[in-house]
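# whatever this is, show me its structure:
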Amino acid sequence: MSTFNVPKREEVTANNQAIFDNLEKALGFVPNLYATYAHSENALGNYLALSNVKTSLNAKEKEVVNLAVSQVNNCTYCLSAHTAIGKMNGFTDEQIIELRGGNASFDTKFDALAKLAKNITENRGATDAEVVDNFLNAGWTKENLVDTIVLVGDKTISNYLHKTTDVPVDFPVAQPLEAVEA
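Alright, predicted model coming up:
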């Protein structure tokens, strides 16, 4: 695979420079994957708009989806970032490992959500009816179902961008699931 550079602030458009400045203020740095979106005039702003849309899922629920999807798509960057964000949202290391595997024995609603996100991703949207039924029977709504599908798409975009560009991971690197389950 060819080396794909992470653009620096001075290498991107004025619009993207403003976004970099906002990310720097909010996060303290510009994550490499976000910077990679800035190779396009519009992709970074469009992606951040999608990622920050209103949703029926709270921050912790979003991390359940992000971890399950990123594991199915085997994206080291997103697994690393969302492991850190998952911890910031109160998940333990053990819970994060479970969520990456598409399970949550510690919470029935999270378990149904993780299983749904994993199944949607594995089956490219041809979700098993039983998984959908279990999701709804666990107390989730049709609105939550639609919002989960949108989030799966959101996370898949970043997974694919990293898998294609292989830019350096600038978070503590998440270990392969097999290594941490052993």
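
# contacts and neighbour counts: CA atoms only from here.
Will do.

# okay, now the residue nearest to Asn15 when sequence neighbours are not counted: neighbour count?
Spatial nearest neighbour of Asn15, excluding adjacent residues (C-alpha to C-alpha, 6 or more residues apart in numbering): Glu41 at 7.5 Å. Applying other C-alpha atoms under 10 Å, we find 14 other residues in the vicinity of Glu41.

# which residues does Glu41 contact?
For Glu41, the contacting residues are 13, 15-16, taking C-alpha atoms under 8 Å, 6 or more residues apart in numbering as the criterion.

# which SS class is it?
Here Glu41 is recorded as coil under DSSP: H, G, I helix; E, B strand; the rest coil.

# from Ala49, how far out is it?
Relative to Ala49, Glu41 is positioned 14 Å away (criterion: C-alpha to C-alpha, to the nearest Å).

# next: Ala112.
Between Ala112 and Ala49 the distance is 27 Å, computed by C-alpha to C-alpha.

# tell me which of the two has more neighbours.
A count of neighbours by other C-alpha under 10 Å puts Ala112 above the other of Ala112 and Ala49, at 25 against 11.

# can you report how many residues neighbour the residue lying closest to the more buried one once chain neighbours are set aside?
Across the structure, with C-alpha to C-alpha, 6+ apart as the measure, the residue nearest Ala112 apart from its sequence neighbours is Phe135 (4.9 Å). Neighbour count for Phe135, taken as other C-alpha under 10 Å: 24.

# how much space between the residue positioned nearest the centre of the chain and Lys115?
Relative to the mean C-alpha position of the chain, the nearest C-alpha, by C-alpha atoms, centre = their mean, is the one of Asn66, at 3.5 Å. From Asn66 across to Lys115, the span is 12 Å (C-alpha to C-alpha).

# want to put them side by side, so please do this one too:
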Amino acid sequence: MKTFTVPTRENVTEANQAIFDTLKKKIGKVPNLFATMAYSKNALGAYLSLSGGPYSLTAKEKEVVNLAVSQANGCEYCLAAHTAIGKLNGFTDDQILEIRSGAVSFDGKYNALAALAKSFVGNFGKASEDAVNNFFEAGYNNENLVDTIILIGDKTITNYLYAVTNVPLDFPAAPALPATVA
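Down below sits the predicted model:
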């Protein structure tokens, strides 16, 4: 497989250089996976528009989706990044492991959301009827369903990009799920 080098600011277009500068100011760095998107003159900006757009889900709910999808797709990079982001959003280490497993005991709504995300990924875009029904019974609505699907697509993009590029992790590695919940 081709080895991908993470591009530096000097190796990308002027438009992507401006995005790098903005990311560096906002979050202190340009994550390796984002930098890798800059191989394309358009992908990084388009992706950031998608991922940074408004959603009907809370920041914590977005992390539930990100963690469940990244676990289902086996993306070490996104698990590392979203474990860190999940902690910034108030989740504990144990809660993050539960979310990743798709079975959340500490919050019924998060459980339905994680199970739905896991079902979508595990069934190649065709969530089980039970997962969809549980999602609505937990209090979510049609807007939330559409936004959840968009978030699954968002996370699938980065999961797939990492799977083919295998760029170095620049977040602390996420712990493995215990064998009892994997």
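
# for the helix or strand hosting Lys25 of structure 2, give me the average deviation versus structure 1.
Using DSSP states H and E, Lys25 of structure 2 maps to helix 14-27. Mean deviation of helix 14-27 of structure 2 relative to structure 1 after superposition (mean C-alpha distance after the TM-score superposition for structure 1): 0.1 Å.

# just checking, what packs against that helix?
Judged by 3 or more C-alpha pairs under 8 Å, 6 or more residues apart in numbering; DSSP states H and E, helix 14-27 of structure 2 is in contact with helix 43-51.

# and the next helix or strand past the helix it packs on?
helix 59-73.

# strands along structure 2, start to end?
For structure 2, applying DSSP state E gives no strands.

# give me the longest helix you can find in it.
helix 142-165 (DSSP state H).

# that helix vs structure 1, average offset?
Between helix 142-165 of structure 2 and the corresponding residues of structure 1, superposition yields a mean separation of 0.4 Å, by mean C-alpha distance after the TM-score superposition for structure 1.

# could you tell me where that helix falls in structure 1?
Across structure 1, the stretch matching helix 142-165 of structure 2 (TM-score structural alignment) is residues 142-165.

# from Thr13 of structure 1, how far off is the residue nearest to Asn15 of structure 1?
Going from Glu41 of structure 1 to Thr13 of structure 1 by C-alpha to C-alpha gives 7 Å.

# do the same with Lys25 of structure 1
If you measure Lys25 of structure 1 against Thr13 of structure 1 using C-alpha to C-alpha, the figure is 18 Å.

# these two: which is more packed in?
Neighbour comparison, Lys25 of structure 1 and Thr13: the larger count goes to Thr13, with 15 against 11 (by other C-alpha under 10 Å).

# over in structure 2, tell me which residue corresponds to the more buried one.
Looking across to structure 2 (by TM-score structural alignment), Thr13 of structure 1 lines up with Thr13.

# residue contacts, that match?
When contacts are counted by C-alpha under 8 Å, 6+ apart, Thr13 of structure 2 is found next to 38, 41.

# also Ala112 of structure 2?
When the contact criterion is C-alpha under 8 Å, 6+ apart, the partners of Ala112 of structure 2 are 131, 134-135, 138.

# now Asp166 of structure 1
By C-alpha under 8 Å, 6+ apart, the neighbours of Asp166 of structure 1 are 3-4.

# if we use 10 Å, what do you get?
1-6, 33, 75-77, 160 (C-alpha atoms under 10 Å, 6 or more residues apart in numbering).

# same check, this time on Asn46 of structure 1
Contacts of Asn46 of structure 1 (C-alpha under 10 Å, 6+ apart): Tyr37.

# nearest to Gly102 of structure 2 among the contacts of Ala112 of structure 2?
Ala131 (11.0 Å; C-alpha to C-alpha).

# the closest one against Phe120, yeah?
Yes. Proximity of Ala131 of structure 2 to Phe120 meets the contact threshold set by C-alpha atoms under 10 Å, at 8.8 Å.

# which residues do Asn66 and Lys115 of structure 1 both contact?
Counting by C-alpha under 10 Å, 6+ apart, the residues touching both Asn66 of structure 1 and Lys115 are Leu99.
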